[in-house]
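**Student:** this is a predicted model, with the sequence first.
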Amino acid sequence: MSFWDFLLWILWIYLVITCVWIFIWIFIDIFRDHTLSGWGKAGWVILLIVLPFLGAIIYLIARGRSMTERRMQETQAAAQANADYIRSVAAAPSPTAEIESAQRLLASGAISQSEFDALKAKALAS
């Protein structure tokens, strides 16, 4: 096997992996699309099975823009959910929660009464 044969095999493997990846993304998009009816999904799947390359090209031409828009909406929704989660976790605790926490520490003996009074005064001041 020569060096050029090796490079040709690498090219073919790359093309096969790329084609499989494109088909997987198209199938995922077909089944995630809520605007497409069941018959429409079935039609696209049949087209992709019977004529895979032609079906993939037709799908990307016909529905490529909506495919991108759905992906962008999913990404924005995930980013918004992440931001909401971070805000909820990073929010400053309420004075009541701080006093309850200090009360538990006092009851467990981890802090003294004077330390509890200092924590309570600090919580009420904020």
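**Tutor:** That came in fine, so what should we check first?

**Student:** could you use CA atoms for every contact and neighbour count after this?
**Tutor:** Fine.

**Student:** can you tell me the centre-most residue of the protein?
**Tutor:** Against the mean C-alpha coordinate of the chain, by Cα atoms, centre = their mean, the closest residue is residue 78 at 5.4 Å.

**Student:** so who does it touch?
**Tutor:** If you count contacts by Cα atoms under 8 Å, 6 or more residues apart in numbering, residue 78 has none.

**Student:** in the helix or strand it falls within, what's buried?
**Tutor:** In this assignment (DSSP states H and E), residue 78 forms part of helix 52-90. For helix 52-90, a neighbour-count test (16 or more other Cα atoms under 10 Å) marks 55-56, 59, 67, 70 as buried.

**Student:** got the contact list for residue 41?
**Tutor:** Residues in contact with residue 41 (Cα under 8 Å, 6+ apart) are 30-31.

**Student:** take the one below as the second:
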Amino acid sequence: MQNYPLLNLFWTMLWFFLWIMWLFLLFKVIADIFRSDDLGGWAKAGWLIVALVLPYLGVLLYVIVRGKAMGKRDIEEAQQRDAAFRRYVREAAAPDASAAKKGGHVEDLTRLAELRDRGALTDEEYQRAKTKLLV
């Protein structure tokens, strides 16, 4: 370790980090090339060849030329994922037919809790009403 000073270790780690970051960006660019709807097949093949044959320059060119569209596609995909997740949560939290027959509604429990918080219901009344809803 004496032949490899701390500053050299720092520079090695820095270059290793930059290399890993570039690899991440390369995979992101390749994925964006394939998911892009506004590029035709030959344009996708051309960008892919440029990104793989001239790796550093190709990735840099792609980010400069198509970076704004790449960001928009990322935002749209994130919004679609968020909407799908929210839709799933709503469907999973919605009472099904058997729960509706029993009266176990999330909205009813929420209203009861609000009434208790405002002081319109005592804790005993709240517990009795809650028990009736859940049975």
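**Tutor:** That came through, no problem. Note that the coordinates shown come from a computational prediction; the quantities given were computed from them, not determined experimentally.

**Student:** what's the TM-score here?
**Tutor:** Overlay of the two chains. TM-score (TM-score structural alignment, normalised by the length of structure 1): 0.72; 101 aligned residues with a Cα RMSD of 1.9 Å.

**Student:** re earlier: what lines up with the residue nearest to the centre of structure 1 in structure 2?
**Tutor:** Counting by TM-score structural alignment, residue 78 of structure 1 corresponds to residue 81 in structure 2.

**Student:** so residue 39 of structure 2, which of the three states?
**Tutor:** coil (DSSP: H, G, I helix; E, B strand; the rest coil).

**Student:** now which residue in structure 1 aligns to it?
**Tutor:** In structure 1, the residue paired with residue 39 of structure 2 is residue 36, using TM-score structural alignment.

**Student:** contacting residues around its match?
**Tutor:** Residues in contact with residue 36 of structure 1 (Cα under 8 Å, 6+ apart) are residue 30.

**Student:** can you do 6 Å?
**Tutor:** Counting by Cα atoms under 6 Å, 6 or more residues apart in numbering, residue 36 of structure 1 touches no other residue.

**Student:** could you measure from it over to residue 46 of structure 1?
**Tutor:** To residue 46 of structure 1, residue 36 of structure 1 is 15 Å away according to Cα to Cα, to the nearest Å.

**Student:** cool, residue 89 of structure 1 as well?
**Tutor:** Remark: distance between residue 89 of structure 1 and residue 46 of structure 1 (Cα to Cα) = 47 Å.

**Student:** please apply the same query to residue 106 of structure 1.
**Tutor:** Residue 106 of structure 1 sits 69 Å away from residue 46 of structure 1, taking Cα to Cα as the criterion.

**Student:** mind checking which of these two has more residues around it?
**Tutor:** Neighbours of residue 106 of structure 1 and residue 46, each counted by other Cα atoms under 10 Å, are more numerous for residue 106; the result is 17 against 13.
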